[in-house]
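**Student:** how would this look folded up:
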Amino acid sequence: MTKIKTSRSFLSMTAAVALGVSAGVAQAEDYDLPRLLVIGTPGTASGSFASTNGWAPVLQEQTGTVARIVPEDSETQRYKRLTDRQDITMSSVSSAEMRFQIEGIGAYAGTKPVAQRVVWHHNDTPWGFVVSGDSDIQTMDDLKKGGVRVAQGAFSPPMTTAVQKALPAYLGLSDEEADELLEFVPASSYVENCRSVVEGKADVAYCASISSVLSEMEGAPGGIRWLNMDQDNKEAWSGYLEHRPMIIPTEISMGVSSAKGVDGLASNFLYAVPADADEEFAYNMAKWFHQGFPDYKGTHALATRMDVEIFRDYLDRSPLPVHEGTVRYLKEIDVWTEEDEARNNEAIAKMDKWIEARKAALAEARDKRVTPDYNNEEFMAIFEKHTEGLEGFRSRL
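**Tutor:** Next comes the predicted model:
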């Protein structure tokens, strides 16, 4: 049974002793991962749950650590279990959701604010705008010709924002122009949302290329096409990020064949821990995620997205801070740069400002006996007073 270790060389230990440094600081002893690792993920139907269950048995075989995967559909409950109840050690969370958690957006406004850190990249779901294969719409700019019906996933606030706000902003349309040129067609489910373009109910839909319904749509008469969202169009993407600030422009490489090679966007999931999580734990998890990759990459399609090269690419765009243990390991394998260091320090400082401001808001609410709830206007006034002017998290272009 292989153990992940952090032992230093005899020479390094001798030098440390000569300098009067304790063996504990020198970290000469071996380090074993916890015997039980509890990981929170979205529900059992999610790719995050399935892919985590894919690598967990490999981790146990190689390190002896038993990984217990806890599916938790409620994002707020999974956050509380990680940060407050602390009955899970690490969470699979989308970067967009982490932004909500840190900035106290929506239901997170009244929750305990806790700084978090990224341990490793988990997966990235590719999204884009799809039309029927025989559609006259060939480019994103064609959406501005008027009379275009856009499927709107009424079941999902993020999807509604993606089409009603982010799409017009990408196209450079004002709210008034969007109302005039685009017709939003409500869809009651994700499947209905995507199928609408092959059923003639809508002209364009916002879909994930890895969804099984897209394979079905590819087989429909005429098939489907994806509209290219040029990664180099900084002005368009800047508009999109005003409303969906944590997405990453990318070339789609996963999912149905019609989407591959087309520029779209990715929604990233990360393995995250509280900022005060043990450095040795984060270091050794990062080390295993990297060194164990050849053994677990085939356990699930999304496991291939845990490649260190994909993590490296994500770091170029991510505004979120990485745990110091992971940073230490990335430095050892020469994939952490001085620019990364500067950006990470900025991200930590930004997160600290949000956490301190929200703690101050909760303290004032407690003193005034105001219930900390996002539906409480009195509390939200206190919240906004303390967080006013703070810069939000946003992906880099």
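
**Student:** From here on, just use CA atoms for contacts and neighbour counts.
**Tutor:** Fine.

**Student:** so where's the longest helix in this structure?
**Tutor:** If you go by DSSP state H, the chain has its longest helix at helix 338-367.

**Student:** buried sites along the helix or strand following that helix?
**Tutor:** As assigned by DSSP states H and E, the chain's next helix or strand after helix 338-367 is helix 377-387. Under the neighbour-count criterion of 16 or more other Cα atoms under 10 Å, helix 377-387 has 379-380, 382-383, 386-387 buried.

**Student:** From the contact counts, what lies against helix 377-387?
**Tutor:** helix 338-367 (3 or more Cα pairs under 8 Å, 6 or more residues apart in numbering; DSSP states H and E).

**Student:** Taking their axis directions, the helix it packs on and helix 377-387 sit at what angle?
**Tutor:** 140 degrees (axes from the mean of the first three to the mean of the last three Cα atoms, to 10 degrees).

**Student:** Tell me how far the longest helix of the chain lies from the chain's centre.
**Tutor:** 19 Å (Cα atoms, centre = their mean, to the nearest Å).

**Student:** next one: stretch 120-137
**Tutor:** 17 Å.

**Student:** any idea which of the buried residues of helix 377-387 is the one closest to residue 241?
**Tutor:** For the buried residues of helix 377-387, the closest approach to residue 241 (Cα to Cα) belongs to residue 387, at 20.6 Å.

**Student:** so that closest one touches residue 356, yeah?
**Tutor:** No. Applying Cα atoms under 8 Å as the test, residue 387 and residue 356 come out as separate, 9.3 Å apart.

**Student:** Next, work out how far apart the spatially closest residue to residue 65 that is not a sequence neighbour and residue 281 are.
**Tutor:** Spatial nearest neighbour of residue 65, chain neighbours left out: residue 35 (4.5 Å); criterion: Cα to Cα, 6 or more residues apart in numbering. Distance from residue 35 to residue 281, counting by Cα to Cα, to the nearest Å: 12 Å.

**Student:** Counting neighbours around each, name which of those two comes out higher.
**Tutor:** residue 281 (17 against 11; other Cα atoms under 10 Å).

**Student:** Now the closest residue to the more buried one other than its chain neighbours: which helix or strand?
**Tutor:** Using Cα to Cα, 6+ apart and skipping residues adjacent in sequence, the residue nearest residue 281 is residue 33, 6.5 Å away. Here residue 33 sits in a region with no helix or strand, counting by DSSP H and E.

**Student:** Alongside the first, I'd like the structure of this one:
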Amino acid sequence: MISDLTRRAFLKRSTMAAGATMILPGSLHAELASKMQWTAADVGSSGYIEATAIANALIEEHGSRIRVVPSGTSVGRMMMLKSGRVSLGYMANEAYFATEALFDFSTREWGPQEIRTLMGREALFGIVTSGDGPKSIADLKGKRVARIQAHPSTNFKIAGVLAFAGLTWDDVEAVEVPGYSQGLQAVLDGTVDAAGAVVGASILREIEASSKGIGWLPVPADDTEGWDRINSTAPLFAPATMLQGPGATPDAPVSLVGYRYPILSVLTDTSDDEVYEITKAIVESYPNYKDAAPVMVNYDPNKAGHPPYDAPCHDGAKRYFQEIGVWTEEDEAWNTKRIARMAAVKNAWDAASEAADDQGLADKDWPAFWAEYRATHL
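**Tutor:** As a prediction, this is how the structure comes out:
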């Protein structure tokens, strides 16, 4: 659950102007390692482009040699981080899935991972329809909703939005589609009633320009019960507002779900000083990369320096944000609760593992066993 104060604070941050003033201790300068490796999604993805823009700014300012190693899979990125091949990951929702031992990370080889975050760029997600489609999330009951094959991140977000109205995937007609873009194309073609969408997808403009137009199912910040339902299982989401984009203007904004992508992630046992310095360097270099792409303004620490994140904030990053006056009491409360949740998941995993060993459970049966165990114990 998140407080009304937290909701209002996040909503305010999500609508800040791009030119908002940053709070920086100008007399200080970060000290970085001379050589670093980071990981991000595939070349050409927004995550890779953003990681490269920040790396180039740090190379120019500090002279460090930084290589961004691309990986097209969540497991690949997490493996590089876990093995120590990279020191920083520009992660997607695998940062959350890894801490919760979900999906690819539910196997005995993985289990809950000790991950912490530095910061996260704000992004927007919602359920999109045609202009004559459903008008509320509750209206989706019994309707056709695109579910993407082998793409748990988007399907997880859709499930979070459905929870706002007390719905689950069982309450809608899930229509399997092979990919994210195909789900949005299905809205355009009329073969589904709704699909999950990250604001910024180019096909959204096509839906907007179609004869039926575009619709978004609102997720209003002031519906506390709805948000409590979302955050009971997905504490990485918070209220956000789209002021401009397909189907939205400053005069007709749309209430959506805010999340973070990329989530700048490290292993929990990374030293506080190392994380402090890299966080400081990224924030101090903001003026040098903020114009690299339209989304880069969302790395302003007044936005990116606040949870909710997919994993708790690292103590080193938190120390820096406290130093520059960004970290709030609400941020600290969220972080403490998220750390406690991770401890509960680890305890449940250990207990489930012991029970499975006592039963002589085969490894192939573990994912189903763990799914049932976590559903009843977490």
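
**Student:** care to give me the TM-score?
**Tutor:** Between these two chains, after superposing, the TM-score reads 0.77 (TM-score structural alignment, normalised by the length of the second structure); 349 aligned residues with a Cα RMSD of 3.6 Å.

**Student:** circling back: wait, doesn't the residue nearest to residue 65 of the first structure sit right on residue 60?
**Tutor:** No. Contact criterion Cα under 8 Å: residue 35 of the first structure and residue 60 do not qualify, at 9.0 Å.

**Student:** what touches both of the two?
**Tutor:** Jointly contacting residue 35 of the first structure and residue 60 under the rule Cα atoms under 8 Å, 6 or more residues apart in numbering are residue 66.

**Student:** For the residue most central in space within the second structure, list the residues it contacts.
**Tutor:** Computing the C-alpha centroid of the second structure and ranking residues by Cα atoms, centre = their mean puts residue 260 first, at 3.5 Å. The contact partners of residue 260 of the second structure, by Cα under 8 Å, 6+ apart, come to 92, 120-123, 236, 309-310.

**Student:** and which of those residues is nearest residue 53 of the second structure?
**Tutor:** residue 121 (13.5 Å).

**Student:** Can you classify the closest one by secondary structure?
**Tutor:** Following DSSP: H, G, I helix; E, B strand; the rest coil, the label given to residue 121 of the second structure is strand.

**Student:** can you check residue 225 of the second structure too?
**Tutor:** Residue 225 of the second structure - assigned by three-state DSSP - is helix.

**Student:** how much space between it and residue 325 of the second structure?
**Tutor:** Distance from residue 225 of the second structure to residue 325 of the second structure, by Cα to Cα: 31 Å.

**Student:** what does residue 259 of the second structure give?
**Tutor:** 22 Å.

**Student:** The two - which one has more neighbours?
**Tutor:** Set residue 259 of the second structure next to residue 325 and count neighbours by other Cα under 10 Å: residue 259 wins out with 26 against 13.

**Student:** Map the more buried one onto the first structure.
**Tutor:** In the first structure, the residue paired with residue 259 of the second structure is residue 267, using TM-score structural alignment.

**Student:** Surely its match and residue 128 touch.
**Tutor:** No. Residue 267 of the first structure lies out of contact with residue 128 (Cα under 8 Å); the separation is 10.8 Å.

**Student:** The match of residue 259 of the second structure - that's part of a strand, no?
**Tutor:** Yes. Residue 267 of the first structure sits within a strand when classified using three-state DSSP.

**Student:** Identify the residue of the first structure aligned to residue 51 of the second structure.
**Tutor:** In the first structure, residue 51 of the second structure lands on residue 52 (TM-score structural alignment).

**Student:** residues contacting that match?
**Tutor:** By Cα under 8 Å, 6+ apart, the contact set of residue 52 of the first structure is 69, 303.

**Student:** redo that, cut-off 7 Å
**Tutor:** With contacts defined as Cα atoms under 7 Å, 6 or more residues apart in numbering, residue 52 of the first structure has no neighbours.

**Student:** in what helix or strand does it lie?
**Tutor:** helix 47-63.

**Student:** how big is the offset of that helix relative to the second structure?
**Tutor:** The superposed helix 47-63 of the first structure is, by mean Cα distance after the TM-score superposition for the first structure, a mean 0.9 Å from where its aligned residues fall in the second structure.

**Student:** Correct me if wrong, but residue 38 of the first structure is in a helix.
**Tutor:** No. Using three-state DSSP, the secondary structure at residue 38 of the first structure is strand, not a helix.

**Student:** Against residue 51 of the first structure, how distant is it?
**Tutor:** For residue 38 of the first structure, the distance to residue 51 of the first structure - Cα to Cα - is 15 Å.

**Student:** ok, these two, which is more surrounded?
**Tutor:** residue 51 (22 against 18).

**Student:** ok, now how distant is that one from residue 125 of the first structure?
**Tutor:** Distance from residue 51 of the first structure to residue 125 of the first structure, by Cα to Cα: 13 Å.

**Student:** On the three-state scheme, residue 241 of the second structure is what?
**Tutor:** strand.

**Student:** The aligned partner of it in the first structure - nearest residue in space that isn't next to it in sequence?
**Tutor:** Counting by TM-score structural alignment, residue 241 of the second structure lines up with residue 251 in the first structure. Of all residues not flanking residue 251 of the first structure in the chain, residue 263 sits nearest, at 4.2 Å (Cα to Cα, 6+ apart).

**Student:** Quick one: residues contacting the one you found.
**Tutor:** 228-231, 250-252.

**Student:** Likewise for residue 204 of the second structure?
**Tutor:** Going by Cα under 7 Å, 6+ apart, the list of residues near residue 204 of the second structure reads residue 246.

**Student:** Which secondary structure element is home to it?
**Tutor:** Applying DSSP H and E, one finds residue 204 of the second structure within helix 203-209.

**Student:** Now that helix: buried residues?
**Tutor:** 203-204, 206-208.

**Student:** now for the helix or strand following that helix, which elements pack on it?
**Tutor:** Counting by DSSP H and E, the element after helix 203-209 of the second structure in chain order, helix or strand, is strand 214-216. Counting contacts by 3 or more Cα pairs under 7 Å, 6 or more residues apart in numbering; DSSP states H and E, strand 214-216 of the second structure packs against strand 115-130.

**Student:** Give the next helix or strand downstream of the strand it packs on.
**Tutor:** Following strand 115-130 of the second structure in sequence, per DSSP H and E, is strand 144-148.

**Student:** now that next one: which residue numbers in the first structure?
**Tutor:** Going by TM-score structural alignment, strand 144-148 of the second structure sits over residues 149-153 in the first structure.
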